[in-house]
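Q: What follows is a predicted protein model with its sequence.
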Amino acid sequence: MTDGTWTTLISIGVTVLFMLGVPVFLVIGYWVIGMSFVLGLPLINTGAALADVFTDGFALLAMPLFILTGDLINRSGIAKRLSDFAYACLGWLRGGLAMASLGACGLFAAISGSNSATTATIGSMLHPEMVKGGYDERFSAATAAAGGTVGIIIPPSIIFIVYGFLLNLPISELFLAGIVPGAMMVGAMMLVAFVICSRNAWGHLIQLDFIRVFKTATGAWLGFFAIGLVLWGIYTGKFSPTEAAGVTVGFCVLVGFISLPLFKLLGSPSEERSYKERNIGEYLVVKGFGPLELPRITMRSAQIAGILAPLIAVSVVMQQILSVLGAQQIIGDFVTGMGGYYAVLFTSMMIVFVAGMVLESLPVTIILAPILAPAAHSVGVDPLQFGVIFLVGASIGFVTPPYGLNLYVASGVTGVPYFRLLRYTVPYLISLLVVWFIVALVPTLSTILVPTG
């Protein structure tokens, strides 16, 4: 048989495996190994390429550190304090707890940089509260899933680090470019939540109490400090994004160890009492964790990083094989051949959207970004703006069937079946698509915070 026939058979075979539920890492890995034999490439080259991804990619070291940061702030109680603050600010509106969930997703994303961690953490904390507060359980779970999409847009972002590594763009500038679009995504989803909850009269309203806002803001001070520490260090040049991730992990570990004895001293039952019964001292510390818990927290983070890291590496090798096959040139020529600025831009967006429906954001980014970014740049699209456009599109894939990673995560942490989430996911999906097109049509939304010159 010819090489073309073998390529077709291997591609069909791995597609069948993917449809049967085989993990994406193994599907791509099987394709890479099969194509290596077809093209006569020694397998040692594949092994060397896998190793080079991480030995030569210092920026990628931030990925496992930000994943660990997300677990640490969740276990220490910082994430709960951030959600309490969001609810104090928004609970007086119809659908306030749903909007607070989305706001908490934005705040959590500003520390963790992970979509799945954001969905899992906020979903597990606030879904029971929303159901108890009179919200439909399907809507509550869909809200957590949709809110998690900003996990990779609001900086610091794991996927922005990968994108900057692949396209040789300043990661700190990519972070800045994602702030306004990320805030727009949160705002659009809050509007959807308000409309849906108003129509269904969901949620119990609380009185807007500035004392409660002040106390919960005081309680969230460690979260605000962690966010400020990351952003200050990166944007002032004090440390790189990778070093920022390490500093944040160290800060969270220190907070966890110090807070545990202080929390017990000030009265651990404080979390069960109303805000009026708690004094400011109880708000100043979180529950923390002990040194004996750190190995378990680290192991959980390592398991997640152990899933993502090989996926990145094998996707890079897949990209190299696609280059040998000429696929990158074919796709690039197809996109640039569409015509002018908007034709190329919207064609690229369509490709990202379709790919996001069936693949996780990492392989989508690693495989398509090096192909589509040069095509967009050739018609005048700003590289930073296209990076944001590309990754907002990739994030929408988290709530787009049939893949929809956030939908699976939300289903897992809430117990609501996957297909029951879809009805209330659609309005959020529409709002995210609207924001996506606005970001594409208005370049300054991505570049306004990026210093020029």
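A: Arrived safely, thanks for sending.
Q: From here on, just use CA atoms for contacts and neighbour counts.
A: OK.
Q: do you know how far Leu82 is from Asp3?
A: Leu82 sits 56 Å away from Asp3, taking C-alpha to C-alpha, to the nearest Å as the criterion.
Q: Of the two, which one has the most company?
A: Legend: neighbour count by other C-alpha atoms under 10 Å for Leu82 and Asp3, higher for Leu82 (27 against 12).
Q: OK, contacts around that one?
A: With contact set as C-alpha atoms under 8 Å, 6 or more residues apart in numbering, Leu82 has these partners: 104, 107-108, 216-217, 219-220, 223.
Q: and if you look at Ser112?
A: Ser112 neighbours (C-alpha under 8 Å, 6+ apart): 66-70, 118, 151, 156-157.
Q: So which of the residues you listed is the closest to Arg423?
A: Among the contacts of Ser112, Thr118 lies closest to Arg423 (C-alpha to C-alpha), at 21.2 Å.
Q: Report how many residues lie close to Trp6.
A: Trp6 has 15 neighbouring residues, counting by other C-alpha under 10 Å.
Q: how about it, secondary structure?
A: helix (DSSP: H, G, I helix; E, B strand; the rest coil).
Q: And it, how close does it get to Asp209?
A: Taken as C-alpha to C-alpha, the span from Trp6 to Asp209 is 68 Å.
Q: and if you look at Thr347?
A: 49 Å.
Q: Could you do Pro401 as well?
A: 40 Å.
Q: Neighbour count: the two, which is higher?
A: Neighbour count, other C-alpha under 10 Å: between Pro401 and Asp209, Pro401 has more, with 15 against 12.
Q: which SS state does that one fall under?
A: coil.
Q: Which residue, other than its chain neighbours, is closest to it?
A: Spatial nearest neighbour of Pro401, excluding adjacent residues (C-alpha to C-alpha, 6 or more residues apart in numbering): Met357 at 5.8 Å.
Q: Check it against this one:
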Amino acid sequence: MLMFGIFVAMVAMICLNIPIAVALAVSAILGLLVMEGTSSLVTVALDMYNGSTKFSLIAIPMFVLAGAIMNAGGITDRLINFVTCIIGFVRGGLAHVNIGVSLFFAEISGSAVADVAAMGSVMIPQMKKRGYSGAFSAAVTSSSASLAIIIPPSIPMILYATSANVSVEQLFVAGIVPGLMGAAGLMGVAYVFARRYDLPREEAFSGRRLWETFIDALPTFALPVIILGGIFGGFVTATEAAGLAVLAAILVSLYYRQVNLGRLKSAMLDGGMQTAVVMVLVAASVVMGGFLTRAQVPQEIAQNILEITDNKWVILLILNFFFLIIGFFLHSAAAIILVVPIVIPLIVAADINPIHFGLVVTLNLAIGQQTPPVASVLITACAVARANIWEVSKVNIWFILVLLTVLLMCTYIPSIPLFLVEYFYG
């Protein structure tokens, strides 16, 4: 009965437009007061501080900052030129370029919102100018941006690793193959649309032009080498790699001598606000986590589900439906922080690999970023394209089906996300 009252109180506050973090913390404090009295609140502030200052979480603002510097320093433009030379000659070339550049940008920012804001402001106007509809342009940009939370480094993966107490490096490795599969599938759908609507090709393939753009973009390629090479090579942690990414992005931008201070300031402010929201959520989740642990809620949920079935594949199916539904209503950070600590005891009891489950959670939330009413990434793309969200969603459903297919494959063929993990880590 207490849990039901706490849940109703939290939902009521969210419906009154009170920030989720505030609703979460207040509900947890009310629960602690009822259950244990005022003595249980003595360490709340200290617990919130300690929970939001974990070393691994420092990577979040660093990756966001690296992406902001990259976009303001002319790096994104050079990537677009290089990828255009590689695949721009294919029908619907700009759509493929959009997906290809998002795949690369994902390796630096780790944020789908940062990706769609950076790519959308450049690619969507170009696509509309070349005859692509606003709905199609926004759908391609939005769906490809979600690769940023599948391909390493991924901010939701960092949050999951912190919540589930697993290796963020192993999660990053697990995301490589699903991310590449997602990109290939999105390009396949884009090609079908391009053939159906006779979308234009870009410049004809030229080996000389490809070499010129490769040399021009060569310093940019140092960024993923530093980030991913450092992490997978065991030279640095994910947090240290994030700091190196910022330094490398600064040096490359200075090399190009094309830093747009206005864009950099705007991107840094937006990134700072995103980071602040996540950190407040993390702090609030510590209080809720303490309350749920004392009330034995995760253990009870695990026991109730295991009484229904102990088949881990059926449990994964149930959890997939659950995460897909909450993805409609919660941002990825809030969903991870709210739900993962609750279901982890079930994952352990069902003998499900927590790295495998982390990839499943991430893919579910990537789909959630594309499905209204919340759909933070889709809404951002629609705002840039000045397109109606429902018109964009009609097109975007085909790209969502690609992500859903990848989700099902990764859920029921664990070797897809895990074989690289087993190769590198045994």
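A: That came in fine, so what should we check first? Keep in mind it's a predicted model, so treat the numbers as computed, not measured.
Q: Quick check: TM-score for this pair?
A: TM-score for the superposed chains, counting by TM-score structural alignment, normalised by the length of the second structure: 0.91, backed by 421 aligned residues with a C-alpha RMSD of 2.3 Å.
Q: which one of the contacts of Leu82 of the first structure sits closest to Gly147 of the first structure?
A: Ala104 (8.5 Å).
Q: Now check the closest one against the second structure: what is it aligned to?
A: Here Ala104 of the first structure is matched to Val101 in the second structure, going by TM-score structural alignment.
Q: before we move on, what SS does its match have?
A: Val101 of the second structure ends up helix, using three-state DSSP.
Q: Report the contact partners of it.
A: 79-80, 83, 119 are the contacts of Val101 of the second structure under C-alpha under 8 Å, 6+ apart.
Q: if we go to 7 Å?
A: Residues near Val101 of the second structure by C-alpha atoms under 7 Å, 6 or more residues apart in numbering: 79-80, 83.
Q: Met189 of the first structure against Tyr428, yeah?
A: Yes. Taking contacts as C-alpha atoms under 7 Å, Met189 of the first structure lies within contact range of Tyr428: 5.8 Å.
Q: Which parts of the second structure are strands?
A: Counting by DSSP state E, one finds no strands in the second structure.
Q: With distance to Arg94 of the first structure as extra columns, can I get the contacts of Ser112 of the first structure in TSV?
A: Below are the contacts of Ser112 of the first structure laid out as TSV (distance: C-alpha to C-alpha, whole Å):
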residue	distance to Arg94 of the first structure
Phe66	34
Ile67	33
Leu68	35
Thr69	33
Gly70	29
Thr118	23
Gly151	25
Pro156	31
Ser157	31
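Q: Next, give me the two most distant ones among those.
A: The distance between the two most remote of the contacts of Ser112 of the first structure (C-alpha to C-alpha) is 14.3 Å, for Leu68 and Gly151.
Q: Dump the contacts of Leu82 of the first structure to JSON lines, plus distance to Thr248 of the first structure.
A: Converted to JSON lines, these look like this (distance: C-alpha to C-alpha, whole Å):
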{"residue": "Ala104", "distance to Thr248 of the first structure": "19"}
{"residue": "Leu107", "distance to Thr248 of the first structure": "15"}
{"residue": "Phe108", "distance to Thr248 of the first structure": "13"}
{"residue": "Thr216", "distance to Thr248 of the first structure": "22"}
{"residue": "Ala217", "distance to Thr248 of the first structure": "20"}
{"residue": "Gly219", "distance to Thr248 of the first structure": "19"}
{"residue": "Ala220", "distance to Thr248 of the first structure": "16"}
{"residue": "Gly223", "distance to Thr248 of the first structure": "11"}
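Q: List buried members of these by neighbour count.
A: Buried by 16 or more other C-alpha atoms under 10 Å: 104, 107-108, 216-217, 219-220, 223, out of the contacts of Leu82 of the first structure.
Q: Count the neighbours of the aligned partner of Ile215 of the second structure in the first structure for me.
A: Taking TM-score structural alignment, the alignment pairs Ile215 of the second structure with Thr218 from the first structure. For Thr218 of the first structure, the tally of surrounding residues (other C-alpha under 10 Å) stands at 20.
Q: Thr218 of the first structure contacts Gly281, doesn't it?
A: No. With contact defined as C-alpha under 7 Å, Thr218 of the first structure and Gly281 do not form a contacting pair (9.5 Å).
Q: Closest to Gln385 of the first structure out of the buried ones among the contacts of Leu82 of the first structure?
A: Closest approach between these and Gln385 of the first structure, by C-alpha to C-alpha: Leu107, at 22.8 Å.
Q: all helices for the stretch 151-300 of the first structure, in order.
A: 158-167, 171-200, 210-219, 221-235, 241-266, 280-284, 294-325 (DSSP state H, counting those that start in this stretch).
Q: For the third one, what is the distance to the chain centroid?
A: Once both centres are worked out by C-alpha atoms, centre = their mean, to the nearest Å, helix 210-219 of the first structure turns out to sit 28 Å from its chain's centre.
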